[in-house]
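**Student:** Provided below are the primary sequence and the corresponding predicted coordinates.
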Amino acid sequence: MALAPGSHDTHKTAADTAAHDEEVRVNTRRAAMSGWIGSALEYYDFALYSQAAALVFPAVFFPEGNASAALIASLATYAVGYVARPVGAIVLGALGDRHGRKRVLVWAMLLMGFSTLAVGLLPTYQQVGLLSPLLLVCLRLVQGFAVAGELGGASAMIVEHAPDEKRGFFASFSLQGTQFGSILATGVMLPLAALLGDETFAAWGWRIPFLLSAGVILAGYLIRRHVQEPPAYLQSRDAKRSVRERFPVVELITRYPLLTLRCILIIFTNVIGMTTLVFGVSYGTNDAYGIGFTSSDMLWVTLIANIVAVCTIPVFGALSDRIGRKIFMIVGTLAGGALSGLYLVAVQSHHLAMVFVMVIIVQGICFQMWNATFATFFQEQFPMRIRVTGFAVTQNIGLMLASFFPTLFTSIAPPGTANVPLVIGATTFVICLISAVATALTAETRGRTLAELETTN
């Protein structure tokens, strides 16, 4: 019996559609897994430094005699890594926009791996004097340059692969990876600090986690070399090759100045993490403040906060696809900022159980409402041709400015200050209020396809 006209074509079209849908699902999962693993490995390196800067670097890389000055100097080297981020964002962002998301992800991971390994090999201040902190600063600059391209490239690749109705959920995996990287870093530091004791840990035990970064160099290449570029990006890149383009950051600043400024201010919500997991750790463990928590105690606090975050991030990411991005970002920012002072009250009271409860609420829940959502929100604000640059530049300029908050906190509430939780808590809330206002003034993007966003942008 003869087939009805067009029946064969209809069958073929349905099969092709099913095959295409399956390919989209596979590529989306692959991109999400690449973003998760890559971010985990790279932020393992970055988290190691922030923990070591608060716990051991003041005694290892700076002269003895003034504990407050050494702590401020150590936290300043933590901030130096963020100073290099805008430069890395411009260079790596352009690489990602012009030559591919995949390429920038591989380069970022390799640079991070080599620089972190080198930190573990540095001589101490007692061995080489001022050369020691100088080398530390140089490697921190390389770290900051490298990490600037990670999240922008990873989340762009995921967003451009993912179905429109699930962009928030899938893009949250790269943020979940950053939290797991912090867990991994703490999971390595914690047993070493507990087993070796503070003196031995400060003498040489802290180097072990940095030396383990050698594995990142190999893993970065193996994991990411097989990831496919998003088809939409390849089509866009091929279509514009014949058109003379401005350098991505130039277009970003000249065509989107107000959006750029708002996104930078939105990033200030990171002050919540810097209040709790950077300044809070120093406040609880540094002898000059006299609180009396051990390094092991505060590492457990950091570990629990990040474990909770791993669980909450995909939940908030998925909910942002249904409810909206802005509501979670605003509520998380204001609630986290308001409760940060209470977290410091718990630290000041030397009540470890209450510290755990407050860090779970502030860092594990409130901050993750914002953290799980902002990457998708930012990626949706910029057109594909400058998407990595737009995300990377605004995120990293914001983080560069925010990175000085722990040093600011130590300066306005130094050891001996009686009202540390009030001073730092109020400052944190004001900064969060600025971020929330900037979010409220930025357009909601949930429910719109990438094609619609492209024509709007």
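**Tutor:** Alright, I've got the coordinates. Numbering: from 1, shown residues only.

**Student:** C-alpha from now on. contacts and neighbour counts both.
**Tutor:** Will do.

**Student:** residue 138 - how many residues pack around it?
**Tutor:** Close neighbours of residue 138, defined as other Cα atoms under 10 Å, add up to 15.

**Student:** quick check: which element contains the residue nearest to the spatial centre of the chain?
**Tutor:** For the chain, the residue nearest the mean C-alpha position is residue 178 (5.9 Å; Cα atoms, centre = their mean). Element membership for residue 178 (DSSP states H and E) is helix 167-200.

**Student:** just checking, what packs against whichever helix or strand comes after that helix?
**Tutor:** Sequence-wise, the next helix or strand downstream of helix 167-200 (DSSP H and E) is helix 207-211. Packing partners of helix 207-211 (3 or more Cα pairs under 8 Å, 6 or more residues apart in numbering; DSSP states H and E): helix 7-55, helix 101-119, helix 167-200.

**Student:** adding distance to residue 279, write the ones you listed out as TSV.
**Tutor:** Listed next are the helices and strands packed on helix 207-211 as TSV, based on distance: least, Cα to Cα, whole Å:
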stretch	distance to residue 279
helix 7-55	8
helix 101-119	22
helix 167-200	16
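
**Student:** distance of residue 97 from residue 263?
**Tutor:** To residue 263, residue 97 is 19 Å away according to Cα to Cα, to the nearest Å.

**Student:** follow-up on the earlier one: any idea which of the helices and strands packed on helix 207-211 gets closest to residue 66?
**Tutor:** When those are compared by Cα to Cα, helix 7-55 sits nearest residue 66, at 15.2 Å.

**Student:** what's the angle from that closest one to helix 167-200?
**Tutor:** Going by axes from the mean of the first three to the mean of the last three Cα atoms, to 10 degrees, helix 7-55 is angled at 30 degrees with respect to helix 167-200.

**Student:** show me what helix 7-55 is packed up against.
**Tutor:** Packing contacts for helix 7-55, counted by 3+ Cα pairs under 8 Å, 6+ apart, involve helix 67-83, helix 101-119, helix 131-147, helix 150-161, helix 167-200, helix 207-211, helix 214-224, helix 280-285.

**Student:** before we go on, here's another structure to hold up against the first:
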Amino acid sequence: MSEQAVRYQTKQAGLAALIGTVLEWYDFLIYGAAAAMVLNKVFFPSIDPLMGTLAAFGTYAVGFLSRPLGGLILGHLGDRVGRKEVLILTLFLMGGATTAIGLLPTYDQIGIMAPIALVILRLIQGFGAGGEYAGAVVLSVEHAKPGKRGLAGSWAPMGFSAATLLANVVFFSCLSIMGEQVFVDWGWRIPFILGAVCVLVGYFIRRHIVEPPAFEKAKAAREQSSKRIGIFSAIKRHPREVLIVIGTRMGENGFAYFYPVFIMAYLTTGLGFPKSTALWGVIAACMLQLIAMPAFGMLSDKIGRKPVYIGGTILSMLWLIPFFLICGTGSFWAIILGFVVGLGIAYPAMMSPQASWYAELFDTDFRLSGFAFSRELGSILAGGLAPFICTALYSWSGHWWPIVVYMCVLGVITLVALAMGPETVHKNIEDNHQTITQ
């Protein structure tokens, strides 16, 4: 392949990772925004407001339960068949489930079957999400040149940021235009039904990408040796790396859902702020993330993945108490500043270098399955439970200090796991030294 063709495919892979991730994670994140504002009323109307929020976050967490299974199965499929096929499949899984949520009858219409159907669709969403993010990162990193993998890996995290921005802008716009009562009655369905549009646009973008050279090389080697990769091969070959990924996910993923999900509910239900306050905070932070993600990715190419990751984790922990004190002032602009620092600066310093680091930890034969499974297993223990646990702690204590302790525990686990992991910035990812021998 010519140098020009290589550059073209690198850009195509980055664009596919960015836009595809925006569209798919819009599907997944739109539930987080809805859980804090609407679904507690629509699907759990007979419960008091705080308990209704807990129930909505409980179904939110359910979406994370199927993510490791999706990571294992879809990741295995991606390592055997191809990255592209998996990324197209995840489009239909996540987008279809999201659209179906928008069409669900409410509790008042069909009773207990409404939250049951909601749980099933969240499980399907989670299964697709299990292979989506890792597939997008692996595709872009494997297409990137050495010395540029940190920047290339940041395309998918940028997509996650843009998806968070898009999901909240859509919700805020619908809420502002319709008014709260109309929005709760039926307007909340519109952001979910737009998931169908995400599927079509994402498919058009991803159908044109090609498989990375590293994957083609590994696949050819497997075909010559007539050896097959088992579904649990990644765990058997890379047990240490799996544990490192799970550990380092604790802080990053916990903070990923702490601000846009729990804090949104905390400000509105707990402190009585207008819903628009938290939405504007998330929107401002996500706008900054679009700059911070590639900046931290490039920084990790220069000084290494781990130093940037460690810095982001420490800053996230140190900002917790100032953030809650800021919330207590009641100042709109102070709260916006709190979101900007915590979610717009500290969090990207973890998320951006993490992407390329996870891809580099695993060898090509096991890269997608190892990355996806271990990352999504960490998602259950961190992001999936964080909003629920934080809400329960606040309900129990009536104060934010237990939440600070809980989030700092997640951060400490991440720092310990980072200390155990290798620096991979100079690793040759095409050197697939873990050859299949069984």
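**Tutor:** Done, it's in. Source: prediction; values computed, not measured.

**Student:** can you give me the TM-score here?
**Tutor:** Remark: TM-score between the superposed chains equals 0.95 [TM-score structural alignment, normalised by the length of structure 2]; 432 aligned residues with a Cα RMSD of 1.5 Å.

**Student:** sorry, back to before: buried ones in the helix holding residue 178 of structure 1?
**Tutor:** 167-190, 192-193, 198 (16 or more other Cα atoms under 10 Å).

**Student:** how about it, aligned to which bit of structure 2?
**Tutor:** Alignment note (TM-score structural alignment): helix 167-200 of structure 1 is matched to residues 149-182 of structure 2.

**Student:** for that stretch, the distance to its chain's centre please.
**Tutor:** Here stretch 149-182 of structure 2 is found 12 Å from its chain centre; the criterion is Cα atoms, centre = their mean, to the nearest Å.

**Student:** does anything pack onto the helix holding residue 178 of structure 1? Which helices or strands?
**Tutor:** helix 7-55, helix 150-161, helix 207-211, helix 295-322, helix 367-381.

**Student:** residue 452 of structure 1: which of those is closest?
**Tutor:** Smallest distance to residue 452 of structure 1 across those (Cα to Cα): 10.2 Å, for helix 367-381.

**Student:** mean deviation (superposed) between that closest one and structure 2, please.
**Tutor:** The superposed helix 367-381 of structure 1 is, by mean Cα distance after the TM-score superposition for structure 1, a mean 0.5 Å from where its aligned residues fall in structure 2.

**Student:** which residue, other than its chain neighbours, is closest to residue 201 of structure 1?
**Tutor:** residue 193 (5.6 Å; Cα to Cα, 6 or more residues apart in numbering).

**Student:** pretty sure that neighbour is touching residue 298, no?
**Tutor:** No: with contacts counted by Cα atoms under 8 Å, residue 193 of structure 1 stays clear of residue 298, the gap being 10.8 Å.

**Student:** joint contacts of these two?
**Tutor:** Jointly contacting residue 193 of structure 1 and residue 298 under the rule Cα atoms under 8 Å, 6 or more residues apart in numbering is no residue at all.

**Student:** for the equivalent of residue 136 of structure 1 over in structure 2, give its distance to residue 197 of structure 2.
**Tutor:** Using TM-score structural alignment, the partner of residue 136 of structure 1 in structure 2 is residue 118. With distances taken as Cα to Cα, residue 118 of structure 2 is found 21 Å from residue 197 of structure 2.

**Student:** between these two, who's got more neighbours?
**Tutor:** residue 118 (23 against 12).

**Student:** could you find the closest non-adjacent residue to the more buried one?
**Tutor:** residue 101 (6.6 Å).

**Student:** check the burial of the one you found by counting its neighbours.
**Tutor:** Under the neighbour criterion other Cα under 10 Å, residue 101 of structure 2 is assigned a count of 21.

**Student:** show me what contacts it?
**Tutor:** Per Cα under 8 Å, 6+ apart, neighbours of residue 101 of structure 2: 118, 121, 189, 192, 193.

**Student:** the same query, at a cut-off of 7 Å, please.
**Tutor:** 118, 121, 192 (Cα atoms under 7 Å, 6 or more residues apart in numbering).

**Student:** over to residue 378 of structure 1?
**Tutor:** By Cα under 7 Å, 6+ apart, the contact set of residue 378 of structure 1 is residue 391.

**Student:** map it onto structure 2.
**Tutor:** Taking TM-score structural alignment, the alignment pairs residue 378 of structure 1 with residue 358 from structure 2.

**Student:** structure 1: which residue goes with the residue nearest to residue 118 of structure 2?
**Tutor:** Matched across to structure 1, residue 101 of structure 2 falls on residue 119, judged by TM-score structural alignment.

**Student:** same question for residue 424 of structure 2.
**Tutor:** Checking TM-score structural alignment: residue 424 of structure 2 goes with residue 445.

**Student:** likewise residue 52 of structure 2?
**Tutor:** Match for residue 52 of structure 2 (TM-score structural alignment): residue 70.

**Student:** that match and residue 60 touch, don't they?
**Tutor:** No: contact criterion Cα atoms under 7 Å: residue 70 of structure 1 and residue 60 do not qualify, at 9.7 Å.

**Student:** which one's more surrounded, these two?
**Tutor:** Remark: of residue 70 of structure 1 and residue 60, residue 60 carries more neighbours, 23 against 19, as counted by other Cα under 10 Å.

**Student:** residue in structure 2 matching the more buried one?
**Tutor:** In structure 2, residue 60 of structure 1 lands on residue 42 (TM-score structural alignment).

**Student:** kindly report the same for residue 83 of structure 1.
**Tutor:** Looks like residue 83 of structure 1 aligns to residue 65 there (TM-score structural alignment).

**Student:** do a quick rundown of the helices in the stretch 301-450 of structure 1.
**Tutor:** 325-348, 352-359, 367-381, 387-402, 405-412, 420-440, 450-456 (DSSP state H, counting those that start in this stretch).

**Student:** many thanks, have a good one.
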